[in-house]
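Undergrad: Please work out how this folds:
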Amino acid sequence: MIALGARVGLRSLQRRSVHAAAGAKTTKLFINGEFGESQASTWLDVVNPATQELVTRVPQSTAHELEAAAASAQAAFGEWRRTSALARQRKMLDLQQAIRDKTDVLARSIVEEQGKVLGDARGDVMRGLQVVEDMASITHYMQGTRLAVAADMETYTVREPLGVVAGICPFNFPAMIPLWMFPVALATGNTCVLKPSERDPGAAMLLAQLCNDVGIPRGVLNVVHGARETVDFLTADARVRAVSFVGGDRAGRHIYERATQHGKRCQANLGAKNHAIVLPDANKEQALNAITGAAFGAAGQRCMALSVAVFVGGAQAWIDEVVDRARALRVDGGLEPGADVGPMITREALARAERLVQSASDEGARIALDGRGVRPAKYPRGNFLGPTVIDRATPAMQCYREEIFGPVLVCLRADSLDDALALVNANPYGNGASIFTRSGASAAKFQADVEAGQVGINVPIPVPLPMFSFTGNKASFLGDTNFYGRSGVSFYTQLKTVTSLWSKADADDRQATVHMPTIH
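TA: Next comes the predicted model:
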């Protein structure tokens, strides 16, 4: 995931801020079950990355507004935690149906603000929807354990919510990442203050509306906006018990350190440099098609994008065929029929990716396919970078060391599986890694030896479904408990252990007597 500012925007908004102009569309706050206009003096323009047209203006929430959101969440917690798991399950069932019914509305919002092609935007919604569906199993997740530990004595566990929790979201998955956070928090009995990315808050606001529509009580979910001021409030406020974050390294370290220093739980997904090892015995067509989709889909703006391919031995001859497949992808606006690759989120993100491509050339790599300068006819002002393939890169090059977070595939060459594994394991990041091979022995060796949290075997983006958990590791994750699934439930809850003694003697049947009592 990318560096400071591109996901969470921890820099000040002042440089790019404007006062909300009369008549300009603004993004509302969602506090205590109501959408309201912010009284902010600082605003950030959200523009369509394909056209540069103004979509909305996002406020830097005021101190009073942040306080109101936290107070609303705290006030709602007492009643919400006392609702039964069955009642919360019902809300998750209702919410998943509401999201399913509004998938296209959510997807079009994502296309407009984030730039994804429509099919990928629908996928963004659907992968988040799967988490909501999994939370319909909350009655199973919340079950405790019980054991008779002595005569008439038993010990059992109760899983309880923490209280008010916060979610801080990135720009690259405007629906999926919020849905990694607040449905798990709510299903387990917590209340939540959510901060969507200031780059594309529209999907989160639509999700808040759907929560209202299905009758989730006032204050259980609140949505605030902004950059560093909002983040610093959420990571320091005493009412917030836990913070979930997905984004870049610098922002993530700041959030993790600040939250934990204030005694909060924190889970933070950070940067990535995901590798695929391609062995010469792989199914070539399947491997190259999978790599092409995983490297260039969503314009490479995925924390699980396949950004590095290591071609081993004879597979090195296939690199030019990757280039052919990448060249055939259509770069266009997200709503255009047949579009494969949309624009990058901002001009700054585009400029950074282009700079890293140039650095590869300057350092001696071969730019086998150069996507710089691609301009679709209908979108001459868009932030477009066409699929780009860098060949003969080395681990010392800047294009390999840094997460480009664009539609750029960096290709390295290795003589053996051992050499390729050593290269992958030397990388500081540990989100995911894949291997393409027909050899069960090679796959087993890779699975056992690779140092990455999510492993794919003939699968390019090994993001687990919600009944598991997102398991990035090494420098890609800070915290002890991962997102969604059983780990996510554990993050948002705490265990209470109860030991009880009920003597059987107290239940003896004693008959009434009419005799005068005597003293012994």
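Undergrad: Please make it C-alpha for all contacts and neighbour counts, starting now.
TA: Fine.
Undergrad: how about the strands in the stretch 201-350 of the chain?
TA: Secondary structure of the stretch 201-350 of the chain by DSSP state E, counting those that start in this stretch: the strands cover 221-223, 240-246, 265-269, 274-278, 306-312.
Undergrad: would TSV of those with mean neighbour count and distance to residue 24 be doable?
TA: Converted to TSV, those look like this (neighbours: other CA atoms under 10 Å; distance: least, CA to CA, whole Å):
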stretch	mean neighbour count	distance to residue 24
strand 221-223	28	20
strand 240-246	27	30
strand 265-269	26	34
strand 274-278	29	41
strand 306-312	26	39
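Undergrad: how about those in a markdown table, adding distance to residue 330?
TA: Shown next, in a markdown table, are the strands of the stretch 201-350 of the chain (distance: least, CA to CA, whole Å):
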| stretch | distance to residue 330 |
| --- | --- |
| strand 221-223 | 36 |
| strand 240-246 | 29 |
| strand 265-269 | 31 |
| strand 274-278 | 23 |
| strand 306-312 | 19 |
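Undergrad: one more to put side by side:
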Amino acid sequence: MTQTIQHWCDGKLFAGDSSATAPVTNPATGAVTGEVALASVADARTVIDSAADTFAEWRDTSLAKRTAVLFRFRELLNERKGELAEIITAEHGKVLSDALGEISRGQEVVEFACGIPHLLKGGYTENASTNIDVHSVSQPLGPVGIISPFNFPAMVPMWFFPVAIAAGNTVVLKPSEKDPTAAIWLAELWKEAGLPDGVFNVLQGDKVAVDELLTNPKIKAISFVGSTPIAQYVYSTGTAAGKRVQALGGAKNHAIILPDADLDLAADAMVNAGFGSAGERCMAISVAVAVGDIADDLVAKITERATTIKTGDGTKDSDMGPLVTKVHRDKVASYVDAGEKAGATVVLDGRTVQANGGADGFWLGPTLFDNVTPDMSIYTDEIFGPVLSVVRVESYDEALELINSNQYGNGTAIFTNDGGAARRFQNEVEVGMVGINVPIPVPMAYYSFGGWKASLFGDSHAHGTEGIHFFTRTKAITTRWLETAAVITRPARSAPGGEGLNLGFPQNA
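TA: Below you'll find the predicted structure:
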């Protein structure tokens, strides 16, 4: 009998009243390893109420105590991250080394949040007007919701909840139903670190749970990462309900390779960025734009490297694992079919991969297309799989126009040894995250993550200072204290405050 993966509410597992579940599979074998609870509206409200009931106490907990819990969480995660990596590999399919890398990038945000007291400081102005002082404070919003995708079950939630919790908010995390166990493991770690019950909660489920988070008035903000159509829905529904929303959407990331680039460096980068984590990354490079007459050499070098990639069970000797579900594997394979039918050159065909894993695993190997044109679906759509397309152009200007005319603006890169070209590109490209000879330009935690155009809905990026601004609101306080005769003697004034009655705006004096 398979185990049911439950919710986490008020510091303990919570079964809920709903009997609805969804299967959780091991992508490398195809075997069902568990069932995840799918919350009813009543279940969702119970979890949300836990976060709401705990908020006032956590908000009023000192910064020193809040950050002490974060430091303890950091230490526990460092000690036991191998456990979490194994959970990610078993439910998502990425290889263990990639799972450990995901955790490390998430841990950067935990470490950033440990220094939040400095970043929550307000300002103070003495005598802004005569005997009047003004100061500002940053305060938490309240209970906040995090809706996380399947491809990074640890890192993406950690983009948000360390900052939210450190700032004094309580959290309801809705993980993907495809790989839900990592969220429960993180909840248990928070409890061990000393986080009060109700501050961090996990709501398992599908659209029912999402819609309740988006519309429940007790939830004050929503952080979301996923596909653009769903990001649009989350943003419009959440903001219509009066919430603050940051919804990170999809991507179609291009890398320009100029004629003067180091082609060995560029080829290594295209393989790593195109096929790492089986291409299931919003920062994956899915289009290599070859400028000038280098395309043949570039394709040959990518092919040489990609043919050495070992596809298999992430716990074994392998470089790339399976896709997350059979449905997703078949969808990606259908794009390969469409690209071939549209006339692109199939250089490497992942449909025929011989994987080192279960016969029923969700396998699709590295796939490389050449001679791709912008009208093909393999170019226009975010495939979210190990499919790399090479587009040939004649000039830098043509390559730049290709990127800037795309609906997405998440990440991009340029490979060149010309500093002037690189500087021009970083200035002219209409994309939120830019790499120069760096294929996956994910910024460090003290910067902020997020794209432009249809890759982001809302005004705030994730983590860094923008993350702090998202999870707090500022209050400006203007103060005047009247002097009492018992404390100090001053010359008599005509009226309390000394100005007399004045129905206009106060004048600085």
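Undergrad: between the strands of the stretch 201-350 of the first structure, which gets nearest to residue 292 of the first structure?
TA: strand 306-312 (8.7 Å; CA to CA).
Undergrad: helices and strands around that closest one, which ones?
TA: Counting contacts by 3 or more CA pairs under 8 Å, 6 or more residues apart in numbering; DSSP states H and E, strand 306-312 of the first structure is packed against strand 274-278, helix 284-296, strand 408-414, helix 417-426.
Undergrad: for these, which one sits closest to residue 433 of the first structure?
TA: Here strand 274-278 is closest among those (CA to CA), at 4.9 Å.
Undergrad: can you tell me what part of the second structure the closest one aligns to?
TA: Using TM-score structural alignment, strand 274-278 of the first structure lines up with residues 253-257 of the second structure.
Undergrad: Can you name the residues that contact the spatially most central residue of the second structure?
TA: Closest residue to the average C-alpha location of the second structure: residue 156 at 4.0 Å, with CA atoms, centre = their mean. Listed by CA atoms under 8 Å, 6 or more residues apart in numbering, the contact partners of residue 156 of the second structure are 106, 148-149, 225.
Undergrad: how does it look with 7 Å?
TA: Contacts here follow CA atoms under 7 Å, 6 or more residues apart in numbering; on that basis residue 156 of the second structure touches residue 148.
Undergrad: Looking at the first structure, name the residue matched to it.
TA: Using TM-score structural alignment, residue 156 of the second structure lines up with residue 177 in the first structure.
Undergrad: which SSE is that match in?
TA: helix 176-187 (DSSP states H and E).
Undergrad: Would you mind getting the average deviation of that helix from the second structure?
TA: When the second structure is superposed, helix 176-187 of the first structure averages 1.0 Å from its matched positions, counting by mean CA distance after the TM-score superposition for the first structure.
Undergrad: Following the chain past that helix, name the next helix or strand.
TA: Downstream of helix 176-187 of the first structure (by DSSP H and E), the next one is strand 191-195.
Undergrad: Onto which residues of the second structure does that next one map?
TA: Using TM-score structural alignment, strand 191-195 of the first structure pairs with 170-174 in the second structure.
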